[in-house]
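Enquirer: structure for the following, please:
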Amino acid sequence: MSKPDYDFIIIGAGSTGCVLANRLSARAGLRVLLLEAGPKDRNPWIHIPIGYYRTMDDSRINWGYRTEDVPNSAGRSFDWPRGKVLGGCSSINGLVYARGQAEDFDHWRQLGNTGWSYEDVLPYFRRAEGATIDGLDEDYHGRDGPLGVSRASANPLCDAYIAAAEQAGIPANPDYNGRQQEGAGYFQVTTRNGWRSSAATAYLRPIRKRPNLHVQTDTMVRRLIVEGRRVSGVEVEHRGRIKVLRAGREVLLSAGAINSPKILQLSGIGEAGMLRNLGIEVQHDLPGVGENLQDHYTCRSTYRCSQPVTVNDEVRHWTGKVAVALRWLKDRGGPMSLSAGQVGVFARTRPDVVSPDVQFHFMRFSAQKRGRNLDRHSGFTVTMCQLRPESRGHVRITSADHRVAPSIQPNYLDSGTDCETMVAGMKLVRRVAAQEALADYISEEIRPGPDVTRDEEMLDYVRANGASIFHPSSTCRMGTDREAVVDPRLRLHGLAGLRIADASIMPTLVSANTNAACIMIGEKAADMILAEIS
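Expert: The predicted model follows:
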């Protein structure tokens, strides 16, 4: 075996990979290589909060994946943007910082994943967090962590929406990341001093001069090198040259819920029959690779606002756009500081539901579709997603060529429970909109519209108009059963020298946006690795 080039090779400089690079290279003497397929994060729109409206469709920093046609979503396919840049999805996402429910992680532990209960993971959420929000319960939050966390700016329309939710029976909750998740309140967001706090800016920028850390961008991983029963390195393509890099201790796969199973399958690790059919030599028959795909399916409701208080009004004319830009340059405020949702609502659709099963994102603007120009009229949007989908999909390569995108099939609305919950959630959105606190703001419901009244009509609307909220997970599931891909210490079942640490290892999807949990996974994974080599 050739002499190793590094102790650890980390594949993917996204939310988890950046954390691993920081924490592992803090140990003197460990040589760490961080590989990223995309470029450095020099695009200025990455760092301006509202920039996600541009970066989510920018092919220079985005994998630009697309799903297969989904049978129960009117046969439509869906765009699935994934970050291809330093910081990964944390550089292009909507900035919402939401951890999930304590029950999510306790359930992981109940499935046999020792060390992953809420009590176990809370210290890692706290260690990562550098919150600048007044009044938070210090038992649940951190002040000194690398990741900037602030609160979305207050606004009268947002205040009215929180009040309407309370009138509809959903309690006000200023901290859904605290003692309980249920309720309505301003989102916590990953910004610091008005700038996006991506994993790259939080974890890589402060340590860029560490001599034992090498960050290599624009480098595509072609496959893992498997020798005997051990993963010993990676084969990469960089600037037209193919090279093999060796890891003395471990390869850490942090390429995300799409690319982690893709890389495994390209390397001969996965369901043996599928690999043989593609002419790939089977290194390890592991049927769970790429299976168990879960994502949050969302559907929007839009309203015509009876007062000119929305972002649509602020940017309708070029003079307004100039004013918005000048305000952001002055104090980092205004529409350019907005996340993908200013108010968050975590609610139960039915009395017999134990914990919130839907989430709303309230936004002070409206558009026909994501990434399109804002509507010409005053308007705002509420998107609603089911938090714990039962439907399961898969990610499977279709070619031995690493440049070919995999087949992605999320199977949205494949479960009757998912359909029922989406309809109940849309009804709850309407119930909030009907409250007195919003009476002076809503002149009409534009979508779904007054003609959609019966449950079957609402379900048809959800099927035809729903979309991904971009939270894929669970394709390299952690567990102790035969279908699991990694064990509770994130080591690949059946082969030495490889761990996986990203959203793909989640046994079940967290009941929230996924970025905060991915940061936590990186923190915990680094601790486990360092404990084993101390």
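Enquirer: contacts, neighbours, all on C-alpha from now
Expert: Fine.
Enquirer: neighbours of Asp58, just the number please.
Expert: As a burial measure, the neighbour count of Asp58 was computed by other C-alpha atoms under 10 Å and equals 16.
Enquirer: tell me the contacts of Asp5?
Expert: Residues in contact with Asp5 (C-alpha atoms under 8 Å, 6 or more residues apart in numbering) are Leu245, Arg246, Ala247, Gly248.
Enquirer: for comparison, sequence B:
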Amino acid sequence: MFSNGSAPYDYIVVGAGSAGCVLAARLSEDPRNHVLLLEAGPPDRSPWIHLPIGYGKTMWSPVYNWKFETDPDPNMNGRRIYWPRGKTLGGSSSINGLIYIRGQAEDYDHWAALGNEGWSFAEVLPYFIKSEGNERGDSAFHGGNGPLQVSDIGARHELIEAFIHGAVENGVPRTEDFNGASQEGAGYYQLTTRNGLRCSTAKGYLNDAKKRPNLRIETHAQATALVLRGKRVVGVNYVQHGATKTASAGCEVLLSAGAIQSPQLLQLSGIGPRSLLESLDIPVVHDLPGVGENLQDHLQIRLSYECTKPITTNDQLNTLFGQARLGWEWLIHRSGPLAVGINQGGCFMHALRDAGGRPVTTTPDIQFHVSTLSADMAGGKVHPYSGFTMSVCQLRPESRGQVRIRSRDALDPPSMQPHYLSTPLDRDTNVAAVRAARAIAASRAMSPYVKREVKPGPEAQSYDELLEFCRNNGATIFHPSGTCSMGRDAMAVVDSRLRVHGVEGIRVVDCSVMPTLVSGNTNAPVVMMAEKAADTIREDARQLAAA
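Expert: Predicted structure coming up:
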């Protein structure tokens, strides 16, 4: 549609992840649009992708996962932090923890207040509703017929119930919907599943769309550079099975490679900070200092416990009989731990308080992910004892990092430096979060299930000891964002219509454009953003055609 007549594709989407699958599906609804979707990874055929508990396998798979590592972070005692990112159709929505969370209304109102027209909560809510196929049906806050399937966790677990009641004892209300009028509360998460199977954006959006003759999907196709004519992007170079290829775009290239690889591709193509590009002898197409800056992530601190009762998923996974029972439960009923992934319950609450005991923020500042199993890290081998985990994370960290290419080689992973815990607020909030978890564990409802605290352990009590525990054990909860920030300021990379400042023919549509991190898991917000972007792209195309 509206191509220059010589390009075989109107739109090229780089990255078939949480955003890219949505864009490709929506834009190809118009048969006049010829769309190419490039994905560096393979098709999503592994059963471990579709089985919710398979997250523990794909998290470590070099086939379906980029398996990034950060640079040594001085704030984490020089540790490198493992950053898994999806490398298959569906991207990280094919390997994530399945939790459906939108964030707080205030997150989006803040984006709008920064000058990003059209991004207030009232304006983005229709796109959340449009994308969602919630088994509860339509309501003021939910959609029942969208492509992204969302389901309740069927069975109530004794440990999760104890956690919820323990949170209530600590002043947190019980909630049945973290995505309704208020996020605050403790309860069960809803998951992007249906009938015991994962619903990635590939499954929800591409399964039908890929049958269209105007949509071409290329897997094993890693983008290496943007093709530019002056300051206009006209195509993409990519490598597929060892061969270098070029695809041309008559309308636009849509960069949906995520918070690590979207800025990487821009920098490799001469769009980014002049000093970085010149240091690597990359010709500067456009000096855009914010490309790769403003990196934000949720740092998770995992508290693990030994349970007094043999009721945990550890107990089932550590015996052949237990494994067989789990498999039977899933095969016959599509239920049980295999159908719900790893984290079942959670909580959004205030942790950091002033000297008078009042919350320092108007909205919840921490999130819990509560799992009926325990391991040294998320997705790792479960402990040999009855165990469970409470993971806490600060929702709106102040710490900012950056993503910068190391070389001109597109296959060389970029430098990733998150600078976790680099501000007093972040340090104070994480320590307060650990103490909040301990308070719930010590509640009347939950203490009968706690045989011992394994980590941090009773020896860690003071502020400094708990902060050191955070430095030595903190890890990503898989939400890197912000590296192609939307806005009007000097460090912004895209405008409110997601067009790259100073360059024509390209938009960025993924979590990298978030100016500030949302208060919760990022998959649902990215799907919303892609739905909104698709409408914006079509609107701009109509206006261009009418001009």
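Enquirer: show me which of the contacts of Asp5 of the first structure is closest to Cys518 of the first structure.
Expert: Distances from these to Cys518 of the first structure were compared by C-alpha to C-alpha; the smallest belongs to Ala247, at 23.5 Å.
Enquirer: just say helix, strand or coil for the aligned residue in the second structure for the closest one.
Expert: Applying TM-score structural alignment, one finds that Ala247 of the first structure aligns to Ala249 in the second structure. Three-state secondary structure (criterion: DSSP: H, G, I helix; E, B strand; the rest coil) places Ala249 of the second structure in strand.
Enquirer: Ala249 of the second structure: neighbour count?
Expert: 27.
Enquirer: ditto for Asn473 of the second structure
Expert: So Asn473 of the second structure, with other C-alpha under 10 Å, has 20 neighbours.
Enquirer: how about it, what does it touch?
Expert: Residues near Asn473 of the second structure by C-alpha under 8 Å, 6+ apart: Ile301, Arg302.
Enquirer: ok, for the residue nearest to the spatial centre of the second structure, nearest residue in space, not its chain neighbours?
Expert: Among the residues of the second structure, the smallest C-alpha distance to the mean C-alpha position (C-alpha atoms, centre = their mean) belongs to Thr522, namely 3.8 Å. Distances taken as C-alpha to C-alpha, 6 or more residues apart in numbering place His479 nearest to Thr522 of the second structure, at 6.2 Å, with adjacent residues excluded.
Enquirer: map that neighbour onto the first structure.
Expert: Under the alignment (TM-score structural alignment), His479 of the second structure pairs with His471 in the first structure.
Enquirer: surely its match touches Ile258?
Expert: No: counting by C-alpha atoms under 8 Å, Ile258 is not a contact partner of His471 of the first structure; they are 10.8 Å apart.
Enquirer: ok so, going back, my guess is the residue nearest to Thr522 of the second structure meets Asp297, correct?
Expert: Yes: using C-alpha under 8 Å, His479 of the second structure and Asp297 qualify as a contacting pair, with a distance of 5.3 Å.
Enquirer: compare those two (neighbour count), which wins?
Expert: Set side by side, His479 of the second structure and Asp297 show more neighbours around Asp297, with 28 against 21, by other C-alpha under 10 Å.
Enquirer: what's the end-to-end length of stretch 480-495 of the first structure?
Expert: 15 Å (C-alpha to C-alpha, to the nearest Å).
Enquirer: read off where that stretch ends up in the second structure.
Expert: Against the second structure, stretch 480-495 of the first structure falls on residues 488-503 (TM-score structural alignment).
Enquirer: buried ones in the matching stretch?
Expert: By neighbour count, and taking 16 or more other C-alpha atoms under 10 Å as the criterion, the buried residues in stretch 488-503 of the second structure are Met491, Ala492, Val493, Val494, Asp495, Ser496, Arg497, Leu498, Arg499, Val500, His501, Val503.
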